[in-house]
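Trainee: The following comprises the amino acid sequence and a computationally predicted model.
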Amino acid sequence: MECAGMWIISIITYYTLTLSVKYIIFKKMKLNPTPSYNYKHGRELSIFLSPDLWFATRFKNAIKYDCAEPTDINLADFVKKNNTYNLALSLCLALIAFFSFDILNHEIVFNFAYSIVAIRFISRSGEIGYAFYRDAIQSTKSFTNLDKYDRIKLALKSYVEIYIYSAPVYLLLPNMDTIKAITLSLNVGSLTNVGMAFPEDTSAVNLTVFIQVFTTLCLVILSLASYISRPNTNE
């Protein structure tokens, strides 16, 4: 029961945190007139696996359908800010998790921090993977005003972020500490030594590294190759 309660509190906390970050980004854009916040359908199922994707979709739809200003410019601004804010948030959460593990050494605090970073690991991977996959395969004109250089910058920031938010998740693996977790994330993210996650005392939780592997492959192979091949024009 205590474990279930911890996860429920962590889920509520993470959803609230994600909504707050997206809302801050949205308010900083100072759109005029302010969108009506009428609900627009799309990607409803993502609310269960990726609140980051779900909330991003809600605010993008508000910009796309409820704003009088140029839609592509506003969407591009939201995407860039969302990318930067998420990188900063992932770094903050990772530092908190490492701090609670190494310095506080308090079981309840660490379990709460770990639950948050674990949810982030799945949620943010879903948002990154889906966004770059969609962008790579789309055949129609993009709604954003991003050229190929903007897209490369976004991809590189997301690539760094994957390393950051994956590292604290690996603290739960057997015989793991902060340095080993960071090293494992670097090895898995660069695809140079995924086998490092599978020592002799492997457990099912070791399979979590493949979330980082698949997200990285989706970003690097599908997205960067596509962006480099695009003409230097706004899309």
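Mentor: Cool, got the structure.
Trainee: from here on, contacts and neighbour counts on C-alpha atoms
Mentor: OK.
Trainee: Next SSE downstream of the lengthiest helix in the chain?
Mentor: Counting by DSSP state H, the longest helix found in the chain is helix 107-137. Going down the chain from helix 107-137, the next helix or strand is helix 148-166, by DSSP states H and E.
Trainee: which strands and helices sit next to that following helix?
Mentor: Contacts defined by 3 or more Cα pairs under 8 Å, 6 or more residues apart in numbering; DSSP states H and E place helix 148-166 against helix 71-99, helix 107-137, helix 178-189, helix 209-217, helix 225-228.
Trainee: Which other helices and strands does the second one contact?
Mentor: Using 3+ Cα pairs under 8 Å, 6+ apart as the contact test, the elements touching helix 107-137 are helix 2-28, helix 46-49, helix 51-66, helix 71-99, helix 148-166, helix 209-217.
Trainee: quick one: the longest helix of the chain to helix 51-66, angle?
Mentor: Angle of helix 107-137 versus helix 51-66, following axes from the mean of the first three to the mean of the last three Cα atoms, to 10 degrees, is 50 degrees.
Trainee: what about versus this one:
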Amino acid sequence: MSLDFTVVPAFLGTIAIGGLWTIVITLLSAAISLAGGIGFALILLYGHPLIRLPVRFVVFLFMGTPLLLQLFMIYYGLSQLGVNLPAFWTGVAGLGLHYAVYNADIIKATIRNVDVGQSEAARTLGFGRIATLRYFVVPQALLNAVPQLGNNMIILLKDSALLSVLGITELVLASQLAISRTFRPFEFYITAAAFYYVINLAMEFALRWVAAKTEEIR
């Protein structure tokens, strides 16, 4: 059977909506992964042992198991315990937590690389430990971590396709819906790949802009 891309235009609206939801999922999950990464990093570096141990277990669990399994565990496991979350928010939270543990590793390393003199100078100015971390150490660590965090965000974009297994109508599931109507899988998967490529290029451009701005700040 030859390729026939004439069937694609009729479903471009459906695929574009899927692409928009992919962007929304990526941004929300990236925000969770960044906030969670900062929180995990600070707990692992400065938290009380009783708090560090559960966080270390969570990090070990999320690093040592596949993302797809984690999504199933959160979605079906929580519902079995009586916690019924919408599939969309379950997917966003699962994706965000998965990348939060990887971001935590990056942020931990960049925090350790912040010059100790910065903390000492803040203390001499009267800042407490929490204020020193908030206003001096963490912001500098995040500036240094921009390239690595940006790479994780691009990988997160690609992994958002796994949320289709939960019935979330992102780019892949939108393409599958079109395929179920036309029985033309290759044409629509190529179209989906083109959408991912465009989104990826836009993200890379935005991340390069952010990286350039952070260099100016430094």
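Mentor: Ah, there it is. All figures in this text were calculated on a predicted structure; none of them were measured in a lab.
Trainee: Any idea what the TM-score is?
Mentor: Remark: TM-score between the superposed chains equals 0.30 [TM-score structural alignment, normalised by the length of structure 2]; 111 aligned residues with a Cα RMSD of 5.6 Å.
Trainee: thinking again about what came up before, could I get the helices and strands packed on helix 148-166 of structure 1 as TSV with distance to residue 55 of structure 1?
Mentor: Formatted as TSV, those follow (distance: least, Cα to Cα, whole Å):
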stretch	distance to residue 55 of structure 1
helix 71-99	11
helix 107-137	10
helix 178-189	26
helix 209-217	20
helix 225-228	25
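Trainee: what's the closest of those to residue 12 of structure 1?
Mentor: Minimum separation from residue 12 of structure 1 across those (Cα to Cα) falls at helix 107-137, 9.8 Å.
Trainee: Residue 122 of structure 1 against residue 49, yeah?
Mentor: Yes. Residue 122 of structure 1 lies in contact with residue 49 (Cα atoms under 8 Å); the separation is 7.1 Å.
Trainee: More neighbours: those two, which one.
Mentor: residue 122 (20 against 17; other Cα atoms under 10 Å).
Trainee: Roughly how far does the more buried one sit from residue 114 of structure 1?
Mentor: Distance, residue 122 of structure 1 to residue 114 of structure 1, using Cα to Cα, to the nearest Å: 13 Å.
Trainee: Now do residue 76 of structure 1 against residue 154 of structure 1, distance only.
Mentor: With Cα to Cα as the criterion, residue 76 of structure 1 and residue 154 of structure 1 are 11 Å apart.
Trainee: C-terminal to the longest helix anywhere in structure 2, what's the next element?
Mentor: For structure 2, the helix that runs over the most residues, judged by DSSP H, is helix 12-46. Per DSSP H and E, the first helix or strand lying C-terminal to helix 12-46 of structure 2 is helix 49-64.
Trainee: Only the buried residues of the following helix or strand past that following helix, if you could.
Mentor: Per DSSP H and E, helix 49-64 of structure 2 leads on to helix 67-72 as the next helix or strand towards the C-terminus. Buried residues in helix 67-72 of structure 2, defined by neighbour count with 16 or more other Cα atoms under 10 Å: 67, 70-72.
Trainee: Just send the residues you listed back as CSV, with distance to residue 213 of structure 2 too.
Mentor: Formatted as CSV, those follow (distance: Cα to Cα, whole Å):
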residue, distance to residue 213 of structure 2
67, 32
70, 35
71, 35
72, 39
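Trainee: Identify, from the residues you listed, the entry nearest to residue 92 of structure 2.
Mentor: Among those, residue 71 lies closest to residue 92 of structure 2 (Cα to Cα), at 9.5 Å.
Trainee: What distance do you get for the residue nearest to that closest one when sequence neighbours are not counted to residue 106 of structure 2?
Mentor: Counting by Cα to Cα, 6 or more residues apart in numbering, residue 71 of structure 2 lies nearest to residue 94, which is 5.7 Å off, once chain neighbours are set aside. When distance is defined by Cα to Cα, residue 94 of structure 2 is 19 Å away from residue 106 of structure 2.
Trainee: Equivalent analysis for residue 25 of structure 2, please.
Mentor: Residue 25 of structure 2 is 22 Å from residue 106 of structure 2, where distance means Cα to Cα.
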